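In: No letters, just coordinates:
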């Protein structure tokens, strides 16, 4: 069986989409699929192209006996506004289409990972030209997830909703990552079959590290209570509440806050830090993916701050699973599915969103209740091992795709 995997994001880029695409494509290859991945030159989230990929239209690498990765040219920028974002996304839509069209092969399936949704336009038309089935993976429902940044009445959102429904109708199968997202898709897809393959975590890579300092660039004081956030700086993430809570806890001795990550809203984070001027927050920037388990393992407590929005009620952030796999308890401000999964795990405390006082009180309480902290930490890894292991989920995807192909 031959599969074309279209994903704008792919390692060494960081982020949920990149990680999922890498693990899923590799596991499919290990399961006997012949997989071609078409992705962009690595530049996300900073907008700076990795030096080894700067020259040339395409860079092809064989990562497995059955897995080839084709990194193609597309516009790279920091996505600081809607125009830059559209240029970033649509350029990959065009170049991915042209690349595959000029290097035609026979595929049984064309599998498109979204967002960005525009890659699915390329995938659909390629599927019709090449006579392959079109499988549409939906990690976030777009344009719903953009409504808080763009006026809901804007032409972009209106046309985006038309595009979304059209793609659902044209797909041979839709792969959402949560039951809640599947329920939304079913109301818009006019009967297109769906299968939920959740997000998860690579439990082999993400585990509690014995000596976190081995993988961390900056020196830190192990005697301090360390509260951290790791991830992209995106629309979903409410880092203002995180920073404001840190400001409220400035007088607490032996407490520090750490932000690990970068992204299209890094200017906004800098504005927040400049406004609050907390003396207990370190923003250490973007780190290599293989370093992330070390940073998480250095935390006594992780925070998963999610902005309140209906669009995010059907989402569980990947970093939440990564925290639990590293046996770090989590405070989350999510609603909907995020709250539900947190309660199921037994390793998370959910508080109201946009409430720095509640977050500060919860952090202070756990800092002074190490028994409760240990109880929470003890439950996380077994929870993700049993339900959200990337390896097991990749096997489920491979099996489901074989059923669809028959």
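Out: Yep, it's here. Everything quoted here is computed from the prediction, not taken from an experiment.
In: Every contact and neighbour count from this point should use C-alpha atoms.
Out: Will do.
In: which residues in the protein form helices?
Out: Assigned by DSSP state H, the helices in the chain fall at 16-30, 82-102, 118-130, 155-170, 179-186, 239-248, 266-276, 292-297, 318-325, 336-345, 356-367, 370-387, 390-405.
In: Turn these into TSV, including mean neighbour count and distance to residue 148.
Out: Listed next are those as TSV, based on neighbours: other Cα atoms under 10 Å; distance: least, Cα to Cα, whole Å:
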stretch	mean neighbour count	distance to residue 148
helix 16-30	21	20
helix 82-102	17	13
helix 118-130	21	19
helix 155-170	17	11
helix 179-186	17	18
helix 239-248	22	15
helix 266-276	15	15
helix 292-297	24	29
helix 318-325	27	21
helix 336-345	17	17
helix 356-367	18	20
helix 370-387	17	30
helix 390-405	17	30
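In: Which of those sits closest to residue 222?
Out: helix 292-297 (11.5 Å; Cα to Cα).
In: before we move on, back to that, adding distance to residue 111 as columns, could you present the helices of the chain in CSV?
Out: Shown next, in CSV, are these (distance: least, Cα to Cα, whole Å):
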stretch, distance to residue 111
helix 16-30, 10
helix 82-102, 13
helix 118-130, 7
helix 155-170, 13
helix 179-186, 17
helix 239-248, 33
helix 266-276, 31
helix 292-297, 28
helix 318-325, 21
helix 336-345, 26
helix 356-367, 40
helix 370-387, 24
helix 390-405, 10
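In: quick one, which of these is nearest to residue 310?
Out: Using Cα to Cα, the nearest of the helices of the chain to residue 310 is helix 336-345, at 8.5 Å.
In: Structure two is appended below for comparative analysis:
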């Protein structure tokens, strides 16, 4: 099949951001499909292309598939208006590509939700079917977070409804996300769940360990690696660090790795509060991050206390921690809490704490510092769960199977449109 994979925020493993689309495109190419992946310039992403941009784009081959990178910068630190403009510019460029070449199927991976516009246009004007991949449910999450203008939410709702109803298949990263697709009119037999997976080669006990100079040899190093935005609620980590200091706890260091609109404020707050047990690092490429996680003793997962996060998120960082064999402390309720506690049939591999409960977060950190043998057992359970349940290669196989199941209907629709 000739496949157009649209993911504005694509990155390969040298970047600092998620690599799901890289893994799935690689798997599709390995099966013999002709894959074109179109993306923009996302902050922290590394596409693998290094040529100059000509007329706003550059292209080349990466791991057996074609990458078309558009010179459209986008990042979480940008304001709403700037990001919205970048989303619409990419949608326009991707629409031109989708209509200019004879693709058999378009894969539209959201976020941003505007990536469905080229898919809808190709379906209407060329009869090309599309697969809608939901990484984050929009407008559900932006509405829950607040701060997004009502007209923008209404436009998102229209796009999401059209995508769910017209897609040949919908792939969601969690059961909760799949439910949003059903509510928006997707046919039940067209909705599939393919969760985020673990890169067992990139992360794991076989990776050489590295610790930054800020981390003393005797400290339990707890790492948060991810975006520093409003949705992440990282003030909770600073509050937990303050509680630990107030109790005289000197065995624990919190390390926040990443970038985002809140980072500078968080750094200034840590200094003003005298939190010498908190350190910050800039975003790290996945390979460097793997060495840091190998040298850490715990992974931290933190989100703002928003109820919608319970079943509507599928954080990549959680999968990285599990693959690295780290016990995890997380304030994500719902699926994330069940995963860590062992309630879903696997061994307990972390400690879930209630959203917004910084005292419980501090208690969990103290417990892990006090119980190293039990902490190590949780880490072993994390790696075991990663191998048994979340191997990205197995999940990529499932995704490829869904794409290939659309081959015959795609050919029939193309004939009807001709």
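Out: Here it is on my side, so go on. Quick caveat, the model's predicted, so the values are computed rather than measured.
In: Do you know the score for how well these two fit?
Out: Once superposed, chain against chain, the TM-score is 0.90 (TM-score structural alignment, normalised by the length of structure 1); 397 aligned residues with a Cα RMSD of 2.4 Å.
In: closest one to residue 199 of structure 1 among the helices of structure 1?
Out: helix 318-325 (6.5 Å).
In: Name the residues that touch that closest one?
Out: By Cα atoms under 8 Å, 6 or more residues apart in numbering, the residues outside helix 318-325 of structure 1 that reach it are 16, 199-201, 203, 206-208, 230-231, 293, 296, 302, 304, 329-330, 347, 377, 379-385, 388.
In: repeat that with 6 Å
Out: 201, 206, 207, 380, 381 (Cα atoms under 6 Å, 6 or more residues apart in numbering).
In: how close does that helix sit to structure 2?
Out: In this overlay with structure 2, the average offset of helix 318-325 of structure 1 from its partner residues is 1.1 Å by mean Cα distance after the TM-score superposition for structure 1.
In: how about the nearest residue to the alignment partner in structure 1 of residue 384 of structure 2, chain neighbours excluded?
Out: Aligned by TM-score structural alignment, residue 384 of structure 2 pairs with residue 382 of structure 1. Distances taken as Cα to Cα, 6 or more residues apart in numbering place residue 325 nearest to residue 382 of structure 1, at 8.0 Å, with adjacent residues excluded.
In: mind checking what that neighbour lines up with in structure 2?
Out: Per TM-score structural alignment, residue 325 of structure 1 is aligned with residue 323.
In: List the residues that contact residue 224 of structure 1.
Out: For residue 224 of structure 1, the contact set (Cα under 6 Å, 6+ apart) comprises 254, 255.
In: mind running it again at 10 Å?
Out: Taking Cα atoms under 10 Å, 6 or more residues apart in numbering, we find residue 224 of structure 1 in contact with 253, 254, 255, 256, 257, 299, 300.
In: so the third one sits right up against residue 366, yeah?
Out: Which is residue 255 of structure 1. No - Residue 255 of structure 1 is beyond contact range of residue 366, at 11.7 Å (criterion: Cα atoms under 10 Å).
In: shared neighbours of the two, anything?
Out: Common neighbours of residue 255 of structure 1 and residue 366 (criterion: Cα under 10 Å, 6+ apart): residue 225.
In: The aligned residue in structure 1 for residue 229 of structure 2: neighbour count?
Out: Counting by TM-score structural alignment, residue 229 of structure 2 lines up with residue 234 in structure 1. A count of neighbours around residue 234 of structure 1, defined by other Cα atoms under 10 Å, yields 16.
In: With the one 3 residues further on instead?
Out: When neighbours are defined as other Cα under 10 Å, residue 237 of structure 1 has 21 of them.
In: And for residue 147 of structure 2?
Out: With other Cα under 10 Å as criterion, residue 147 of structure 2 counts 9.
In: so who does it touch?
Out: Contact analysis of residue 147 of structure 2 by Cα under 10 Å, 6+ apart lists residue 80.
In: Next one: it from residue 226 of structure 2, what distance?
Out: 22 Å (Cα to Cα, to the nearest Å).
In: and the alignment partner in structure 2 of residue 313 of structure 1, how many neighbours does it have?
Out: With TM-score structural alignment as the criterion, residue 313 of structure 1 lines up with residue 310 in structure 2. By other Cα under 10 Å, 19 other residues sit near residue 310 of structure 2.
In: hang on, residue 348 of structure 1 packs against residue 341?
Out: Yes - between residue 348 of structure 1 and residue 341 there is a contact under Cα under 10 Å: 8.9 Å.
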